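Engineer: return atomic coordinates for the entry below.
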Amino acid sequence: MLTYEPDDTFAHRVDPRSKLAVQIGFAATALAHTSPRALVVLSAVTALVMATARVSLRRTLVAYRMALFVLVLAPLLAGVTLGPPWFDRSAAVASGLASYRVLLILLVSAAYVRSTPVRASRAAIQRTIPGKPGQLLGLGVGLVFRFLPVVRNDLRTIREAMAARLGTERGAVERASTIGILGLTRAFDRADRLSLALQARCFAWNPTLPPLAFSRVDYPVLAVAVVLGLSTLY
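Structural biologist: Next up is the predicted model:
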């Protein structure tokens, strides 16, 4: 699971608002430009972003293995036809290029997750989007980053418990339904405990968040974000 890791990389020193701007610009550019030449340039940008945050490509691909399975399967399904020639290569190639663009966006987001604390992400969102909408969105982002690893650990515990009780000998449908039902039950239980904990701690809509300030390293990053945004117009 990808999480924030303290470090002294260039990406760690950049303001989270600048990193969010780069992510938005990169995603817009990746969706706007679909040619192979554009994907080569975007691949180079992705490699540079991952290097600035010292993100391990192997660890990232392992963390995204379920998403990778879907991205690999999509072109195969897109190319299948119900009649001759039975497989449409042009449709498969178009779907494959789309899957590759999504993969690049995921890799750039991995660099953001590794280099940005959850509180800093919440502060960036709340100070960019004013009022209750920003506070609600910031709270949602913070809860998602904290809640997903816990749910994932619960699912792993359920799978290990089933394997210890020879659950692997059951049918695939029965195993999936058991893991799904138990996983949802634990998720709802944790949500109830989280709600009670927030009430016990006098949950506030506007907590004291870490200070954010642009520095000299942010200006080239913001320039890259602007260039990426403008590239969608050409």
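
Engineer: hey, let's count contacts and neighbours off CA atoms from now on
Structural biologist: Fine.

Engineer: tell me, how many residues neighbour A200?
Structural biologist: Other residues near A200 come to 9 when the count uses other Cα atoms under 10 Å.

Engineer: oh, that last question was meant for L2, not what I typed.
Structural biologist: When neighbours are counted by other Cα under 10 Å, L2 registers 17.

Engineer: following up with a second sequence; could you model it the same way so I can compare the two?
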Amino acid sequence: MLTYSPGDSPIHRLDPRSKLCFQFGFAIAALFSSGPRLAALFVVAALAVSVTGLSPLRALWSYRVVLVVLAIAPLIAGFTPGPPWFRLDRAAESLRAVARVVPILLLSAAYIRATPVRETRAAIQRTIPGRAGQLLGTGVALTIRFVPVLREDVREVRDAIAARGGDRRPVHERAGRLVPLSIRRALARSDELAVALEARCFAWNPTLPRLQFSRPDYLVVGAAVVLTVSPLVSG
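Structural biologist: Predicted structure coming up:
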């Protein structure tokens, strides 16, 4: 599971707002790229992940469930209910679309690795004014912190079922045990979270870390603008 890891890499030192801007521009460029341009974006994303101290292969492994789902898409797109049963042109078109998502996932892994949750919340709340920004910032912060806990609970439930011989049962029986127990754990965690927030006097507008652009941040934002308009220029 991808989580923030303290470090002193150039990406760690960037302002979270410039990193979010670059992610936006990068995603726009990736969705409208193909061939050598898409390969170049792959290289940029892989370098960004490596700079944060994370292996690109390990980052992709963290997204293995998403990648498996994406890999199924070309098979579904190429299938036809009659002869020739499978159309390579449709499958290839879907595969190109799937390939554009992979560098975006890689770059998001670099962001998660190099950006504390509090800084992400501060960036959102200071970019989007009012209660909407507070709600979005709080939701993102809680989601980033809560999802790894839920995944660990599901893993513990699965291991407990396997320890009792449940892994030898049919898939539907295992799912019938895993899903209800996981949901029960998630509901219990949500109750614990609500109590913890109340006990800590949860505030909509807490004292957030100070954010300040440096010279590299302006360069990153400039690169984000170039990436954002690149599909229009190439078109």
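
Engineer: can you calculate the TM-score here?
Structural biologist: After superposition, the two chains reach a TM-score of 0.96 (TM-score structural alignment, normalised by the length of structure 1), with 233 aligned residues with a Cα RMSD of 1.2 Å.

Engineer: strands of structure 2, start to end?
Structural biologist: Counting by DSSP state E, no segments of structure 2 form strands.

Engineer: what's near enough to touch L39 of structure 1?
Structural biologist: The contact partners of L39 of structure 1, by Cα atoms under 8 Å, 6 or more residues apart in numbering, come to A30, H33, R101.

Engineer: ok, the second one touching L233?
Structural biologist: It refers to H33 of structure 1. No: contact criterion Cα atoms under 8 Å: H33 of structure 1 and L233 do not qualify, at 9.9 Å.

Engineer: those two: which has the busier surroundings?
Structural biologist: Using other Cα under 10 Å, the more surrounded residue of H33 of structure 1 and L233 is H33, with 17 against 9.

Engineer: now do the contacts for the more buried one.
Structural biologist: Neighbouring residues of H33 of structure 1 by Cα under 8 Å, 6+ apart: L39, T232.

Engineer: how near is it to V144 of structure 1?
Structural biologist: H33 of structure 1 sits 30 Å away from V144 of structure 1, going by Cα to Cα, to the nearest Å.

Engineer: picking up where we left off before, which of the contacts of L39 of structure 1 line up with contacts in structure 2?
Structural biologist: Shared contacts between this structure and structure 2 among the contacts of L39 of structure 1 (both residues aligned by TM-score structural alignment, their matches' Cα atoms under 8 Å) comprise A30, H33, R101.

Engineer: among these, name the ones in helices.
Structural biologist: With DSSP state H as the criterion, helices contain A30, R101 from among the kept ones among the contacts of L39 of structure 1.

Engineer: which of the kept ones among the contacts of L39 of structure 1 lies closest to Y4 of structure 1?
Structural biologist: Of all the kept ones among the contacts of L39 of structure 1, Y4 of structure 1 sits closest to R101, with 23.8 Å by Cα to Cα.

Engineer: contacts only, for that closest one.
Structural biologist: By Cα under 8 Å, 6+ apart, the contact list for R101 of structure 1 reads A30, L31, L39.

Engineer: and the equivalent of A163 of structure 2 over in structure 1, how many neighbours?
Structural biologist: Taking TM-score structural alignment for the superposition, A163 of structure 2 sits opposite A164 in structure 1. Neighbour count of A164 of structure 1, defined by other Cα under 10 Å: 10.

Engineer: so how far is S177 of structure 1 from A164 of structure 1?
Structural biologist: Counting by Cα to Cα, the gap from A164 of structure 1 to S177 of structure 1 is 18 Å.

Engineer: again with A110 of structure 1
Structural biologist: As judged by Cα to Cα, A110 of structure 1 and S177 of structure 1 stand 30 Å apart.
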